[in-house]
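Asks: with the input below, show me the fold.
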Amino acid sequence: MVLRVPETPEHAREAVRAVLATPRRRTAPPPDSAFAGPSGSPDAEADDADPDVPGPTAVCPHRMFEIDLADLAAGRGVEAARPVGWRWLIHERGRTVGAVEVAEPVGGPPLARFTEGPFTTGTDAAVATVRSLPHVERGYYELRLLHIPGLYTVALWLADLAGWQDLLVPLAPAPPGVQPLRPYPAAELAHTLVARGAHVLTTTQA
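Replies: Purely as a prediction, here's the structure:
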């Protein structure tokens, strides 16, 4: 499988380096985390990790996107997703221990933060899942992260650059009716979430 990553902007890489240079407390990685990635610069790919290199390293850069509930409820799907920044996974000794997210507000400076939790460490399992799919192995995709804030839903997004079919892999915890780590055609998952998104909108506007 070829995973394409657009060229990362220098200001985002600088923000990642600044976060990594700041001392912080990190939780221990889960024992079953097996996602392999390299140590090195914030533009490193995710295939050649050296687990013996100490210290945190930024790997596997990918763009972050968001979908508004209104767009989801209207059935516009991933086509309505807008880019909101970048994310790097942070490895220590070959394991994901967190991520650095670099948000890019319109008209403002980039905002970088270190994050932890299931949506971060769960990225490993999602990448391993899609790598095991025969048709994905033969494809050409851009790795992205999709966030639906109103539904507390995050998914790994494989944007099919050949124009066939995008895939979404929900990360745990997933909303009711959605199976974590199952690769969904993007249109299918969006359709599954339409009713829930419309319900949330109706509740919040009541």
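Asks: drop to CA atoms for contacts and neighbour counts, all remaining ones
Replies: Fine.
Asks: for this structure, what spans make up the strands?
Replies: For the chain, the strands defined by DSSP state E cover 2-4, 57-66, 82-92, 95-103, 111-115, 140-148, 153-160, 167-170, 184-185.
Asks: so which of those strands gets nearest residue 198?
Replies: With CA to CA as the measure, strand 140-148 is the member of the strands of the chain nearest residue 198 (13.0 Å).
Asks: can you list the residues that contact the closest one?
Replies: Strand 140-148 has contacts (CA atoms under 8 Å, 6 or more residues apart in numbering) with 1-5, 62-69, 81, 153-162.
Asks: got a quick PyMOL command for the buried subset of these?
Replies: In PyMOL, a selection of the buried entries from the contacts of strand 140-148 looks like this (16 or more other CA atoms under 10 Å):
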select buried, resi 3+4+5+62+63+64+65+66+67+68+69+81+153+154+155+156+157+158+159+160
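Asks: re the thing from before, got the strands of the chain as a markdown table, with distance to residue 28 columns?
Replies: Listed next are those as a markdown table, based on distance: least, CA to CA, whole Å:
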| stretch | distance to residue 28 |
| --- | --- |
| strand 2-4 | 28 |
| strand 57-66 | 15 |
| strand 82-92 | 10 |
| strand 95-103 | 7 |
| strand 111-115 | 13 |
| strand 140-148 | 23 |
| strand 153-160 | 22 |
| strand 167-170 | 23 |
| strand 184-185 | 31 |
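Asks: could you also give me the structure for this second sequence? I'd like to compare it with the first:
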Amino acid sequence: MLRPSPAPAPALRSVLAALGSPSAVREPRTPALRAAQGPLSPELPLPVHVLALPSSPGAPGAAAATGQQPPRTRLAGWRFLIRNGDRAIAAGDTMLTPDGWSFSHFFEGPYVTATERALMQAEALVTPYQPRLLSVPELYMLTLWLHSDTGADGATTEPGPDDLLVPLAPAPPGIAADRAYRVSDLLPVIGLRLAPPPLLGSPAPA
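Replies: Next up, the predicted model:
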């Protein structure tokens, strides 16, 4: 069961304007959008957060990589799935500028299909969740973040102990896509992937 957080009205308006006036935006439409027949509708707004983990074991906040402290995230934008008929064929991203929320770009590809699939699976869960997206750019990884506090502000809340993360396909090697992980189970794995390898010749830890 999903209870989405409402997107900022200017973000939605910017995507509607980009769909209505393709020549008014810098980024061209994707092939799927150009070939679409019938109306295009931006739906299922999702706040896109970026996961910030330390780059080395001694860096500030290193405990977040092992789950000892809450991870840090930052809101990067709002994403809307662009529906044509009964399926999403693309997505439209918005970004926060000094003048407020503005349209960023359209895109298509496997993450659009994977996001729609993960949302459909999450909708069948008995427990209600607030859907979001959590990105790990260093791993080229995107997850559906199911936040347990459905009344929270989708722009500000950090992952909680009862939250779930569903890696979207394609997921990094060794991490199963389309599977729901507890935050406490997946974040340590991500932290290990992000940790730099030991320097050659470095003394072994005592």
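Asks: so for residue 203 of structure 1, which of the strands of structure 1 sits nearest?
Replies: That would be strand 140-148 among these, by CA to CA, at 16.7 Å.
Asks: what's the spacing between that closest one and its chain's center?
Replies: Computed by CA atoms, centre = their mean, to the nearest Å, the chain-centroid distance of strand 140-148 of structure 1 equals 6 Å.
Asks: quick one: it to structure 2 mean distance?
Replies: Taken against structure 2, strand 140-148 of structure 1 registers an average deviation of 0.8 Å after superposition, with mean CA distance after the TM-score superposition for structure 1.
Asks: that older thread, check the strands of structure 1 for me and report the most buried one.
Replies: For the strands of structure 1, ranked by mean neighbour count under the definition mean count of other CA atoms under 10 Å, the leader is strand 167-170 at a mean of 27.
Asks: hmm, who's touching that strand?
Replies: For strand 167-170 of structure 1, contacts defined as CA under 8 Å, 6+ apart pick out 126, 153-160, 178-186, 189.
Asks: check contacts around residue 40 of structure 2.
Replies: For residue 40 of structure 2, the contact set (CA under 8 Å, 6+ apart) comprises 19, 82-85.
Asks: at 10 Å instead, please
Replies: Contacts of residue 40 of structure 2 were listed using CA atoms under 10 Å, 6 or more residues apart in numbering, and they are 16, 19-20, 33, 81-85, 88-90.
Asks: aligned to it, what sits in structure 1?
Replies: Aligning on TM-score structural alignment places residue 40 of structure 2 opposite residue 56 in structure 1.
Asks: against residue 25 of structure 1, how distant is that match?
Replies: 12 Å (CA to CA, to the nearest Å).
Asks: and if you look at residue 193 of structure 1?
Replies: Residue 193 of structure 1 sits 36 Å away from residue 25 of structure 1, going by CA to CA.
Asks: Provide the aligned range in structure 2 for stretch 140-155 of structure 1.
Replies: Using TM-score structural alignment, stretch 140-155 of structure 1 pairs with 128-143 in structure 2.
Asks: distance check, the residue nearest to residue 84 of structure 2 when sequence neighbours are not counted against residue 47 of structure 2.
Replies: Leaving aside its sequence neighbours, residue 84 of structure 2 sits nearest to residue 40 (CA to CA, 6 or more residues apart in numbering; 5.1 Å). According to CA to CA, residue 40 of structure 2 stands 20 Å off from residue 47 of structure 2.
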